[in-house]
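In: Kindly return the folded structure for what I paste below:
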Amino acid sequence: MTETAPRPRSPRMARDARRAQVLTVALDLFAREGFHHVSMDDIAERAQVSKPVLYRHFPSKLDLYLAVVDHRGEALVAAVGAALAAADPDDPQGGRAVVRGIVRAYVEFVEDAGDSFSLLFESDVTHDNDVRLRVDQASAEAARAICGGLRELAGLPPEHAELLSTALVGMARVAATSRYRSRRVAVDETVELVTQLAWRGVAGLVRDRPEPGDDAPEQCSGT
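Out: Predicted structure coming up:
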């Protein structure tokens, strides 16, 4: 009788390091094969950990999936925030800089994330309320950050900024994913093309920025 070789184990790690390793493995598997085609056995084998160790970190496959979605969502929101922070409020073309920064954030996020971008934009588990909420949360937080940027740099009233921020998220996301799949247009060229398209619309609604000392602008309520 042939004995089954024991599953190899990875070296011992600190708890946080092990959790990060499992998240990386799960992100890759979920992105390439989808939630329904990946089992906890698959993840344990790839991460070279026992199932009891895996379940100590994540009680279920859904908990692990949600953690991966949160991880990707945080990266997206950070990318949008960094792009907005880099825009110069004293630049007379500040509004265009905001739009360009938003578009670049999405295009580069998808490029850097590879197939894992699908966990945020094309999840195969979005019928589950918890997953839908997590997926929507990342886009909503990005839209709120964009709304604030449009309010500050382009001087738009809040209701216009909220509507445009949602539209910009959709446009940037679709353009980024389409470019990633086709590979027919370079990253920089994509950013400029989509910026030109989006800015032509935004510029028609931009009003003069408030002078110092004017009443404080209303805040975006969120989307």
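
In: rest of the way, CA atoms for contacts and neighbours
Out: Will do.

In: For the spatially most central residue of the chain, what is the enclosing helix or strand?
Out: The chain has residue 76 as the residue nearest its centroid, 2.9 Å off, counting by Cα atoms, centre = their mean. If you go by DSSP states H and E, residue 76 is part of helix 61-86.

In: how about the helix or strand following that helix: buried residues?
Out: Note on helix 61-86: by DSSP H and E, the next helix or strand toward the C-terminus is helix 94-113. For helix 94-113, the neighbour count (16 or more other Cα atoms under 10 Å) marks 94-111, 113 as buried.

In: The structure of the following sequence is requested for comparison with the preceding one:
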Amino acid sequence: MTTSEGRRRPVNARRAELLDRLRDLFLAEGFAHFTLDDLAGRLRCSKSTLYTLAGSKEQLAVRVVAHYFKGATRLVEQRVAASDDVRDEVRLYLEAAAEALRPASREFIDDMAANIATRATYEANAHAAADRIRGFIREGVRQGVFREVHAGFVGEMVGRTIVGIQRGEIGERTGLSDAAAFAALSQFLLGGLTAGPEV
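Out: Coordinates of the predicted model:
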């Protein structure tokens, strides 16, 4: 290992730790109301340290939101990889999505939706989830596990429902928690898709 590599690794580790701490803070309290001075004070670091992550508060918010979704996607895919049954994959995918979303406060969701830059990341994640569900449905239809349906339509419906859950709209209208809404979506989806008489 060269000396420069030896120095780079601890720096990268410190940045990763800082991103994790920012993610946890944003998830708990949102981010729109924070200034860089506020964040430096809460994390007990200098503003120059924050500038090693991003050049402005908005860029920092985008980076932290992207970091959150990257970790959430990794968690979800790890859960799905544990199964080779497409019905179970759908259930595990939605359960893991609910678990990944559980720490996100309403302030975080609202701030993310209100900011054009972070909303783009947020919507890209919802579209990716819809694409993943479409893939499960196509595979289930191919295997004869799911009845013949329009995978694109079902994926779009699921994607919009996921966005509604993430934005808090489903909870406001139904009284369900986000986790309960994902469980209900899974039950509804598998019940409607299953080719045989049992889910």
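
In: Could you measure from residue 84 of structure 2 over to residue 92 of structure 2?
Out: 11 Å (Cα to Cα, to the nearest Å).

In: One more: residue 34 of structure 2?
Out: From residue 34 of structure 2 to residue 92 of structure 2 the distance is 35 Å (Cα to Cα).

In: corresponding residue for residue 33 of structure 1 in structure 2?
Out: In structure 2, the residue equivalent to residue 33 of structure 1 is residue 29, according to TM-score structural alignment.

In: Next up, the contacts around its match.
Out: Residue 29 of structure 2 makes contact with 105, 107-108, according to Cα atoms under 8 Å, 6 or more residues apart in numbering.

In: want to throw those residues into TSV with neighbour count?
Out: Converted to TSV, those look like this (neighbours: other Cα atoms under 10 Å):
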residue	neighbour count
105	16
107	17
108	21
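
In: So which of the residues you listed belong to helices?
Out: Mapping these onto helices (DSSP state H) picks out 107-108.

In: which ones are touching residue 34 of structure 1?
Out: Contacts for residue 34 of structure 1 (Cα under 8 Å, 6+ apart) come out as 123-124.

In: What of residue 168 of structure 2?
Out: Contacts for residue 168 of structure 2 (Cα under 8 Å, 6+ apart) come out as 106, 109, 178.

In: The residue nearest to the centre of structure 1 matches what in structure 2?
Out: With TM-score structural alignment as the criterion, residue 76 of structure 1 lines up with residue 72 in structure 2.

In: just checking, its match touches residue 103?
Out: No: Residue 72 of structure 2 is beyond contact range of residue 103, at 10.9 Å (criterion: Cα atoms under 8 Å).

In: before we move on, the earlier item: packing partners of the helix holding residue 76 of structure 1?
Out: The contact analysis (3 or more Cα pairs under 8 Å, 6 or more residues apart in numbering; DSSP states H and E) places helix 61-86 of structure 1 against helix 15-33, helix 94-113, helix 118-121, helix 129-154.

In: ok, back up a step: next up, the contacts around the residue nearest to the centre of structure 1.
Out: Residue 76 of structure 1 touches 105-106, 109, 138, 142, counting by Cα under 8 Å, 6+ apart.

In: which of those map to contacts in structure 2?
Out: Among those, the contacts conserved in structure 2 (both residues aligned by TM-score structural alignment, their matches' Cα atoms under 8 Å) are 106, 109.

In: With distance to residue 70 of structure 1 added, can I get the contacts of residue 76 of structure 1 in JSON lines?
Out: Converted to JSON lines, the contacts of residue 76 of structure 1 look like this (distance: Cα to Cα, whole Å):
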{"residue": "105", "distance to residue 70 of structure 1": "18"}
{"residue": "106", "distance to residue 70 of structure 1": "17"}
{"residue": "109", "distance to residue 70 of structure 1": "15"}
{"residue": "138", "distance to residue 70 of structure 1": "8"}
{"residue": "142", "distance to residue 70 of structure 1": "13"}
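
In: Out of the contacts of residue 76 of structure 1, which comes closest to residue 157 of structure 1?
Out: The closest of those to residue 157 of structure 1 turns out to be residue 142 (Cα to Cα; 18.2 Å).

In: Map that closest one across to structure 2 for me.
Out: Match for residue 142 of structure 1 (TM-score structural alignment): residue 129.

In: likewise residue 104 of structure 1?
Out: In structure 2, residue 104 of structure 1 lands on residue 95 (TM-score structural alignment).

In: surely that match meets residue 185?
Out: No: counting by Cα under 8 Å, residue 95 of structure 2 does not reach residue 185; the two are 9.8 Å apart.

In: re the thing from before, and the helices and strands packed on helix 61-86 of structure 1: which comes nearest residue 179 of structure 1?
Out: Among the helices and strands packed on helix 61-86 of structure 1, helix 94-113 comes nearest to residue 179 of structure 1, with 8.0 Å by Cα to Cα.
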